[in-house]
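1. quick one, fold the following:
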Amino acid sequence: MIIPLTPLDFRRRALKLYPEKTAVVCGDKKFTYREFGIRTNKLANGLLDMGVKRGDRVAFISYNCHRLLEAYYGVLQAGAVLLPINIRFSPREIAYILNDSEATALFFNPDFIDLIKPIMINLKTVKNFVMLCDENESYDFDADNYEKMLARSSPNDPPELEIDENEMAELFYTSGTTGANPKGVMLTHRSLYLHGLGVIITHNLNDSDAMLHTIPLFHVNGWGTPQALTCMGGTHVMLKKFDPETICRLIEQEKITKIFLVHTMANMLMKYPGLNNHDFSSLKRIVLGGAPAPWQMIKEIEQRLKCECIAGYGLTETSPYLTSGALKSYLMNEPEEARWIRQARTGLEVVGVDLRVVNEQGEDVQRNDREVGEIIVRSNYVMQGYWKLPQETAKVIRDGWFYTGDMATVDKEGYVKIVDRKKDIIISGGENIASIEIERVLYEHPAIYECAVIGVPDEKWGEVPKAIVVLKEGYTAEEEELLKHCRERLAKFKVPKSIEFTDSLPKGGTGKILKRVIREKYWQGYEKRVY
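-> Coordinates of the predicted model:
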């Protein structure tokens, strides 16, 4: 028997097996899976009533909330494609995405009216605007009201679709590099279904799990949580904005079992003065992604929150999960420091992923943790391609493998460690320098809160490493002190030629540090961002 694979089957299972269990907690609102199912039916029927057709792109600009989670299913039930847009994109970028995707409907939170108003005249295909707000709210904007739309829509199942598992289900736009437009990543029903199962296996999810949505749902498929947790009947706890006090309160109040964080979020959480005043006994696992975290961060989280902390890795193009830093059973008795160092590594390939690290000749690097190569993967989780960009797709999917652009080593146990993005490698006097290696050393200094290392122009060497650092509150450090710290731990050619202090670093929608933005200041007047 061959049945089309679709994440809609996860919704069906949850409604059948867990109808009266709490599905979603969003502020002071709570919905059971039965209520959640009725609302996604109403959304699907509302979309059909407004004329949305099969394959149409339906865009959402929203914080994490129950309405955006409903879209992960209701839009697909209508046969359409979900297009979550990063709330940090500029009006120009949003207009480009809406036009490039040919979206026919736009749902948005009222907070983003000022993003939408200036671009409305330039939108070529959007016919329907819907405000994501309560029924009694009104704004000076000509748009439908989400709750009113649901109120007049049928709660019954929409007409049943004959699903093609290879049809696009979600479309995510990645941040464009300087001067380039964002690229749309096409994820199919099949990819999302199989990826959801992979996340369930990777994190051993079940109906007792309650997960806090710290990662924005507009970012890389919400790390697979909308599908995986729904399938197992777990509880989604929505977080509108990242705030350490709110996170601590919700972990304690809702008995959160697992959360995903990026390094910047973890840093803020550990810095929160009230951390020790909360009960974290329900927490079982914290996964750090987005960018490599220093092992000292893993140590601090485990010691203070008394739960397992591991690294994870993935990309928008891979749905996103590729690796997990979970330990093999026979490695769990390693000395604590060795264990933390291993858990901070990029990790082992997860179920459903075939991952290799290859040199420029396409040969697997040695498992000596020294030879550097590019991570390439083969998996059902990999995107169908870039929307309307076949040439760009062909650049990254070659001979049946997806080339990630991430450079890594592999140790004797098969654990991968990313040393840098291919584009972030600093080439100084012909030597390759991994910016992440320098950052790891800087994070070992007690005064460093955040840092980013970039290549800057140099007449003699082409480019040289420069560190931009943010100090912890109450700490002081001088440039020479930090340079001395680096000299004692790095080869001479890897030591930053200068260190600049700043109050903050530019970040993307998940808190990931944006090196491409930092570079702009130093590369103005140059045609390329390398020398």
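2. when you work out contacts or count neighbours from here on, use the C-alpha atoms and nothing else.
-> Noted.
3. check the offset of the longest helix seen in the chain from the chain's centre.
-> Of all the segments of type helix in the chain, defined by DSSP state H, the longest one is helix 33-49. Relative to its parent chain, helix 33-49 has a centroid offset of 26 Å by Cα atoms, centre = their mean, to the nearest Å.
4. centre of the chain to the helix or strand just after it, how far?
-> Sequence order places strand 57-61 as the next helix or strand after helix 33-49, per DSSP states H and E. Its chain's C-alpha centre and that of strand 57-61 lie 18 Å apart, by Cα atoms, centre = their mean.
5. again with stretch 257-275
-> 16 Å.
6. enumerate the positions of the longest helix of the chain that are buried.
-> Neighbour-count burial for helix 33-49 flags 33-48 (criterion: 16 or more other Cα atoms under 10 Å).
7. quick one more, to check against the first:
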Amino acid sequence: MTGAAPDSPIGEVAGTATDAAMGCEHPDHGHTAPTIPRLLIQAAQVHGTAEAARDGELRVTWSEFAARVAGRAAQYAHLGVGRGDRVAVLADNGLAFLEAYFAVAAVGAVSVPLNVRLVPRELAGVLEDAEPVLLLAQERYSRVAREAATLISGAIELQPLAQSPDATGVLEPGPAREGDLAHLYYTSGTTGRPKGVMLSHRNVCQHALAAACELSLAPTDTWAHIAPMFHLADAWASFAITLVGGRHVFLERFEAGAALDLMERERATITNLVPTMLGAMVARTDAAARDWSRLRSILSGGAPIAPEVVRAIVATFRTEYVQTYGMTETSPYLTLSKLGRAQAGLSAEERLALSARTGRPFLGIELQVVDADGARVPADDTSVGEIRVRGATVTAGYWRQPEATAQALRDGWLWTGDLARVDRHGFVEIVDRAKDMILTGGENVYSIEVENVLYEHPDVLEAAAFGRPDVQWGEAVWAAVVPREGRRLDAAALIAHCRGRLAGFKVPKGIDLLEALPRTGSGKIAKRLLRDGI
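-> Okay, here's the model as predicted:
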């Protein structure tokens, strides 16, 4: 089964007046629509001996990178992997993971990136659903992979994802077509049947092109793969940076000091991090003193971010900050807070405030904020509605789950479940996930508003607001807070801090002081676990 996308060339959306005005170059001017292998083939042809990637002491040029991918593809083909087959990958960030993305696509197969934080039983649930014929596991995950494989009903080939492949072949485009399924990303829900989001070659290549245009990506860019490559918070850059012939560098697993070291040592120009990572990095006393002269942009996505955190990021890295919003279902970006000429006359404070918002629509995405009747809400920055989107980067649906697909994709739109408002600039601001909104005493409380106030306290490192069942109010506003290192917090004092800044019904009834907040595999805060008191 493949997740077929509508048959239209990738250039149809990209080749618009907006695209041309941005000076974007198309990856393929002929009649053959780009696929993932073609992105790399062109990069090798154009950039040849330029450095493509560095992983520790290993450096490879674009020509060498393509040859290594060809070697991996030949290995997978020898194992019988072919068009439409699924290949699961269990690994940390690194060149081997990047090569696997391209090699699996080169044989026409489908990559199924696995969350390395899952236990064998959870991994088995994903494997049972995706039915991969091959599981590639980094050495440190070989035991977990074997155990997960024993828990599924079907047969699966286990192979190590080695750092050193055969590099003697010539990379060919392979059998994949633009509408073929390229990736299955499993959503990070902690209960129920896992959902595999289907992304086609067209979805992935269109997103790479749009991202290159929006972010002015160039061969001079060095992308730091710091967020996990099994998640689209980082994986999209595997293809966008390859498209433009930039340079890839890798941090195997996140640690704040190591992330700062990598970015400084490798002279990174751009990266995308989740807010919790950025919070940990800017909290380090040595962060601001480093050499960030080559860094031109810090992107943040995967969760909302408080304005105070944005202020600290800009002060630390002395570079452009861009807030991003997206979904696995949309490859992922839907908005960017990147400012344009229309905002040039704003004050520095107004520009910072806009940069901290969810942002304006991503190139090629049609985005609306609508009320319960499907009517667009006014751009008054007050009226709240649900975000719905459509475009060439939107999924065809969920793997073998027609009911879930029908629920998410209605009337030609993907309904995101995110609640937002729109300002006069056309910038949206997410106020909550529909499922995270707190209903207390008949009043709606948006958790992000409460969290932003908590972040204004100088001793708060992380905060999450959520609702807990309450006999009197239906739900009570509650919060969990992590103090900065070496600081002490008092729950009563924090509640008093909120009381002076929020309406009474929005003030937390209680605050849990924790050493860390529970997270999903992509680094997002797992509010369900907080609500359940786990």
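8. so where in structure 2 does the longest helix of structure 1 end up aligned?
-> Counting by TM-score structural alignment, helix 33-49 of structure 1 pairs with residues 62-78 of structure 2.
9. now for the longest helix of structure 1, which elements pack on it?
-> On a contact count with 3 or more Cα pairs under 8 Å, 6 or more residues apart in numbering; DSSP states H and E, helix 33-49 of structure 1 meets helix 8-17, strand 22-26, helix 66-77, helix 146-151.
10. apply 6 Å and report the result again.
-> With contacts taken as 3 or more Cα pairs under 6 Å, 6 or more residues apart in numbering; DSSP states H and E, helix 33-49 of structure 1 sits against helix 66-77.
11. the helix it packs on - contacts with which helices or strands?
-> Applying 3+ Cα pairs under 6 Å, 6+ apart, we find helix 66-77 of structure 1 packed against helix 33-49.
12. apply 7 Å and report the result again.
-> In this structure, helix 66-77 of structure 1 makes packing contacts with helix 33-49, strand 81-84, judged by 3 or more Cα pairs under 7 Å, 6 or more residues apart in numbering; DSSP states H and E.
13. rewinding a little: how close does the match of helix 33-49 of structure 1 sit to structure 1?
-> Taking mean Cα distance after the TM-score superposition for structure 1, the mean distance separating stretch 62-78 of structure 2 from the aligned residues in structure 1 is 0.6 Å.
14. next up, the contacts around Ile156 of structure 2.
-> For Ile156 of structure 2, the contact set (Cα atoms under 7 Å, 6 or more residues apart in numbering) comprises Pro132, Val133, Leu134, Leu135, Ala149.
15. what's it aligned with over in structure 1?
-> Using TM-score structural alignment, Ile156 of structure 2 pairs with Lys127 in structure 1.
16. how many residues are close by Leu58 of structure 2?
-> As a burial measure, Leu58 of structure 2 scores 10 neighbours (other Cα atoms under 10 Å).
17. again with the one 3 residues further on
-> A count of nearby residues for Thr61 of structure 2, using other Cα under 10 Å, gives 18.
18. show me what the match of helix 33-49 of structure 1 is in contact with.
-> With Cα under 7 Å, 6+ apart, stretch 62-78 of structure 2 has contacts from 40-41, 43-44, 47-52, 99, 102-104, 106-107, 165-171.
19. switch to 8 Å and redo it
-> Stretch 62-78 of structure 2 is contacted by residues 40-41, 43-45, 47-53, 99-100, 102-104, 106-107, 165-172, 245 when judged by Cα atoms under 8 Å, 6 or more residues apart in numbering.
20. residues in contact with the spatially most central residue of structure 2?
-> Per Cα atoms, centre = their mean, the C-alpha nearest to the average position across structure 2 is that of Ala233, at 1.9 Å. Neighbour list for Ala233 of structure 2: Ala227, Asn272, Leu273, Val274, Gly301, Gly302, Pro332, Ser522 [criterion: Cα under 8 Å, 6+ apart].
21. so what corresponds to the third one in structure 1?
-> Alignment note (TM-score structural alignment): Leu273 of structure 2 maps to Leu261 of structure 1.
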